[in-house]
Each structure stands twice: as C-alpha cells, then as structure tokens.
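S.K.: coordinates only, no sequence provided:
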C-alpha cells in the first residue's frame, strides 16, 4: 500500500469548506460533516475505552472478552465515516446490526434484570463506557439530521441506533466483571410548595 497522506495540512479548508471523496465541497457545518464528526468522536471515545480495558485485563482477565467484542466496531465506525464521505461505498449491512443484537442478547443473559435506572459511574471503565453510549446517541441524532436532508440507508440508521444499546449493556457487563455495584438513580423528594 502506498502513502495515502503526504501532508497533514492542505489549507483547502481555510474558507470554511471541506471536500468529500467525490471532489464536491460542502460547508464544514453541513449535517454530513456533523455526522462524520460525531462518529469520529465516538470512535475516539471507544479507543480510550479499549485502552483502559486492556490495562485492566491483568486484574480482571474476563474483561478481555469485552475488548474482543468491542474492538471490531472501531473499524466499522471508521468505515461508516468513509461511507458518509463517499456514499457509493456501502460497508454497513443488516448483518452488522444483527451482530450487535446478538452481543447485546448474550451479555444481557448474564446480567440481573433491571429494576432501576443506572447512572454512569462505579468505576472509570463503566463511566467511560457510558460516555461511549452518549456519543453513540449523539452520532445517531446527527445521522437522523442528515437523513432528513439527504436520505440515508436504513441499514446505517438501524446500526447507529443499536450502538448505544451495546454500550449500555457493555457498561453493565464491565460492572459485573469488575465486581462493582451499579450506581442506581435515587429520585429526589419533590420540592415542598
């Protein structure tokens, strides 16, 4: 494979426009770039989570299963960003969403049923996984905004929707493997009139 990037800066975006793979240029604030940026941020948060998980596998070897389950999605997220940059490149398929659902179901079967809302916390890993969940929701909203302007494939919208569910259940499975109690929401008393 040859060099893909010869220069980090090109100066072509100084006018507030950025290019897509087909050579067209759009404002950097265009919903397409907003969606690409949200996916990139999610990918970065996931990278941080994977690095933190890797550090904890010595203390909790069962966390390697979580690393192995989540790591491939970082590549798919990058591919999805590529799909937004060049719509003819259609990498995300219905099978990807089915794989997410299978992993969610597999982890859910190991967890106690939910009776309360869960707050992000309990450990750094759990909180970081919830950050990924939140970033996945943001990416989904940005994709939906783009979809209103330029229809997106149903496979992509379903996939992005399912990602936050994966991270929610991943946070719970990490808590289980770390032996951390989940932080349960406690409703505050209603203010007195």
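M.R.: Structure's in. What do you need? Values in this document were obtained by computation on a predicted structure and should not be read as measured data.
S.K.: all contacts plus neighbour counts: C-alpha atoms, from now on.
M.R.: OK.
S.K.: ok, then the element right after whichever helix or strand residue 128 is part of?
M.R.: Using DSSP states H and E, residue 128 sits in helix 124-149. Next along the chain after helix 124-149, taking DSSP H and E as the criterion, comes helix 154-178.
S.K.: against that first model, consider the following:
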C-alpha cells in the first residue's frame, strides 16, 4: 500500500469529498489539531501507571470519538456522499459524569492550580491545553463554514474532562496539586 500521494508536495491535501485544500486551510487546522490530540491521548494512555490504569479504557474510547470528530471536521456539510458520523447521543453526558466523579474525589480548590503533579496528570493537562486549541480551531472554521455542532460541544466538554482527570490522577498517585501563588479565589 502506498501512503504518499505527492499532493502535499505543493502544500495541498485532499479531504473527504475529494476537494483539494491548502494545508493552511481552517478545516485542515481543525481536524489536524484533533488528530494531534488523538495522538496525545494515546501517549497519555501509554504512560499510565498501575495506580492510574483505570483511566485507560475511557481514554481509548475518547480516541475512538476523536477519530469520529476528525472525520466530520474533514467532511464539508454540502458533501452529498458522506454524512456526519459523530453523534452526541450520550457522549457529553458520559464525560460530565466522569468529570463529576473525579472532581468529587479531588480536594476542593478555590484557586487556580499549576498544571502538573504526577506524570499522568501532567500529560492529561497537556491534553487539556491541546483540546482548547482544537476548540479554537473548530470555532474559527465554524465562523466560515457549517460544521457538525455536536463535535464542538464534545470538544468543549472534553477539555473539562482532562482537567478533572488530571486532578483525579494526582489523587490516585497521592500527589498534591500545586496552587498558583498569585491566584485570587476563583472557584466557589
């Protein structure tokens, strides 16, 4: 199987529906950042310890969902041959339940915390920031073209999940979060 097309030699790529776009296009940036995030989630899952291993299955499920999100972001709305495949159904509810569970276990904080702690938590914080970047790229695309709005909703909630999962990983690893020393109370 040949994986190169030589289209990229001219700074272009073909998306679902056969449109050819420059690699700097907002659509390419959006699904490319989701692809980067998916790879990072794989790294997070591979870095889990015995204490944080319980997160592995849900991280792999998130990877499956991110692949669906990327597919939809690569699909123009007017492509008659392809339908959006990401369905929110219960995915946002599933993430919210995980967030609530993890935040109930983590010590309550009223100030900002520094991203870090255990290695697993640190990787989860990086995933959170890449998710936020993906969200910005998706919003930028959405301002010009129609997208599957369910993707944006999922990505928005996913960054909250990574924050909560990072705090939970620190609990599992028995590592304290570090408060940002100049933070005023922001959480109630």
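M.R.: Done, it's in. None of these values were measured; they are calculated from a predicted model.
S.K.: any idea how far residue 68 of structure 1 is from the corresponding residue of structure 1 for residue 132 of structure 2?
M.R.: Counting by TM-score structural alignment, residue 132 of structure 2 corresponds to residue 137 in structure 1. Taking Cα to Cα, to the nearest Å as the criterion, residue 137 of structure 1 is separated from residue 68 of structure 1 by 22 Å.
S.K.: between these two, which one's more packed in?
M.R.: Regarding residue 137 of structure 1 and residue 68, a neighbour count based on other Cα atoms under 10 Å identifies residue 137 as having more, with 20 against 11.
S.K.: residues in structure 2 aligned with stretch 64-80 of structure 1?
M.R.: So stretch 64-80 of structure 1 sits over residues 53-69 in structure 2, by TM-score structural alignment.
S.K.: list the buried ones in the helix holding residue 128 of structure 1?
M.R.: For helix 124-149 of structure 1, a neighbour-count test (16 or more other Cα atoms under 10 Å) marks 125-147 as buried.
S.K.: please apply the same query to stretch 37-54 of structure 1.
M.R.: So stretch 37-54 of structure 1, judged by 16+ other Cα under 10 Å, has buried residues 38-43, 45-50, 53-54.
S.K.: likewise stretch 145-152 of structure 2?
M.R.: Buried, per 16+ other Cα under 10 Å, within stretch 145-152 of structure 2: 147-148, 150-152.
S.K.: find the nearest non-adjacent residue to the residue positioned nearest the centre of structure 2, please.
M.R.: Structure 2 has residue 131 as the residue nearest its centroid, 3.9 Å off, counting by Cα atoms, centre = their mean. Nearest in space to residue 131 of structure 2, with sequence neighbours left out and distances taken as Cα to Cα, 6 or more residues apart in numbering, is residue 159 at 5.5 Å.
S.K.: how much space separates the equivalent of that neighbour over in structure 1 from residue 100 of structure 1?
M.R.: In structure 1, the residue matched to residue 159 of structure 2 (TM-score structural alignment) is residue 164. Separation of residue 164 of structure 1 from residue 100 of structure 1 (Cα to Cα) stands at 10 Å.
S.K.: same check, this time on residue 185 of structure 1
M.R.: 27 Å.
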